[in-house]
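Q: make a model of this:
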Amino acid sequence: MRRNKWPLITMLLSIAVAILAGCGAQEPSWTAFEGAANQKAFPVPKEANKTERASQSSEIDYVRYALPSIKESDEIPDPYLQEIAAWGWKEETSQSSGSQKVFQKDGQIVHLSVHDGFFTVLVPRDKKPTVKVKTIETTE
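A: The predicted structure follows:
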């Protein structure tokens, strides 16, 4: 009876290793996109998971997306940049650098910032004056 336990234990361990290996981080396919939570007209990979959103600030609205295989030291993948351009966004190269890019479309601005294991989509809010200025006419 003891001799029959080892094949069973070996088989169970093999199954456990196969399951764990299948759950590991994979490289994104960069083929399926959806609109960002804070700017529906800006694409994010469907494989990315929204982990945080801060929209209480009066100046910015940002969303953080987890994507384990993305690295700050790497360039933003070309398929992603091509998809952003296909959605009509143009990079503002004078404001972009390395893993932080700024895009513009129809007067809207989006900042894309890549970090190790996640990226953020930041949308600055328009600052509109809250006080109307009256002009005073004087007669001389």
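Q: could you use CA atoms for every contact and neighbour count after this?
A: Will do.
Q: spit out the contact partners of Phe33.
A: Pro43, Val44, Pro45, Lys46 (C-alpha atoms under 8 Å, 6 or more residues apart in numbering).
Q: what lies in contact with the helix or strand harbouring Leu112?
A: Element membership of Leu112 [criterion: DSSP states H and E] is strand 108-115. Strand 108-115 is touched from outside by 42, 70-73, 76, 99-104, 119-124, with contacts defined as C-alpha under 8 Å, 6+ apart.
Q: and for stretch 65-77?
A: 25-28, 47-52, 98-99, 114-120.
Q: one more sequence to fold, the one below, so I can look at both together:
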Amino acid sequence: MKDHNQFKALLSETKIGRLEFTKSSQRNVLEEVRTGNRKKKKNRFGKTAAVILTPVVLLAFMFLLLIQTPLSVHLPAGFSRAGQFHSSLIDETFPVPSAAKEISYKKNVLKYELPGIREEQGIPKDYLKELNAKGWKESKKDRMGAQSIFRKGKQEMRLIYLTDEFYLIKETK
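A: Below you'll find the predicted structure:
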């Protein structure tokens, strides 16, 4: 009875199902099950399929990611379009991106929030162009990390840009 159950299990495992065996072939299979000499059915494709399919699947996945990923870095809305700047509260001639939200103001320090800017990327080129167009020139020798100093005549403004926020500090002499 035990051999018969093993035989049925073996038939369902190998997906032979309703295939009928002769009594001699049934005995051979039962003997193989008892002795443990049953040979496993080999994969039709073997290791070759895995070796070929794995890189193909990875390449297809990477291709799909490439299609979904934009090829250029997107700047925050306030930096990306010309005319998207307004005057700061500290100095009417110093522009700030329209998308920037004023968070706090103390004496000569104004804090803005602007999601999307990154300290490690520096000041976006569109913003630098706007600052130059308004007469503000960056002092390259005074730049320190995320802090830049802009001058216009006798006026001086510090711009400290961090991740998702920046500070304007009006220097008084």
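Q: how near is Thr51 of the first structure to Gln95 of the first structure?
A: Noted for Thr51 of the first structure: a distance of 26 Å to Gln95 of the first structure, by C-alpha to C-alpha, to the nearest Å.
Q: returning to that earlier point: just the buried residues of the contacts of stretch 65-77 of the first structure.
A: The neighbour-count criterion (16 or more other C-alpha atoms under 10 Å) marks Glu47, Ala48, Lys50, Ser99, Val114, His115, Phe118, Phe119, Thr120 among those as buried.
Q: tell me which of these is nearest to Leu8 of the first structure?
A: Glu47 (36.2 Å; C-alpha to C-alpha).
Q: so what does the closest one match up with in the second structure?
A: Matched to the second structure by TM-score structural alignment, Glu47 of the first structure sits across from Ala99.
Q: would Tyr80 of the first structure count as being in a helix?
A: Yes: under DSSP: H, G, I helix; E, B strand; the rest coil, Tyr80 of the first structure sits within a helix.
Q: what about the nearest residue to it once chain neighbours are set aside, neighbour count?
A: Closest residue to Tyr80 of the first structure apart from its sequence neighbours, by C-alpha to C-alpha, 6 or more residues apart in numbering: Trp30 at 6.3 Å. Trp30 of the first structure has 16 neighbouring residues, counting by other C-alpha atoms under 10 Å.
Q: the residue mapped onto Pro68 of the first structure from the second structure: what secondary structure?
A: Using TM-score structural alignment, the partner of Pro68 of the first structure in the second structure is Pro115. The three-state assignment at Pro115 of the second structure reads coil, by three-state DSSP.
Q: what range in the first structure matches the helix ranked longest in the second structure?
A: Longest among the helix segments of the second structure by residue count, using DSSP state H, is helix 46-68. On the first structure, no counterpart of helix 46-68 of the second structure exists by TM-score structural alignment.
Q: give me the buried stretch members for that helix, please.
A: Result for helix 46-68 of the second structure [16+ other C-alpha under 10 Å]: no buried residues.
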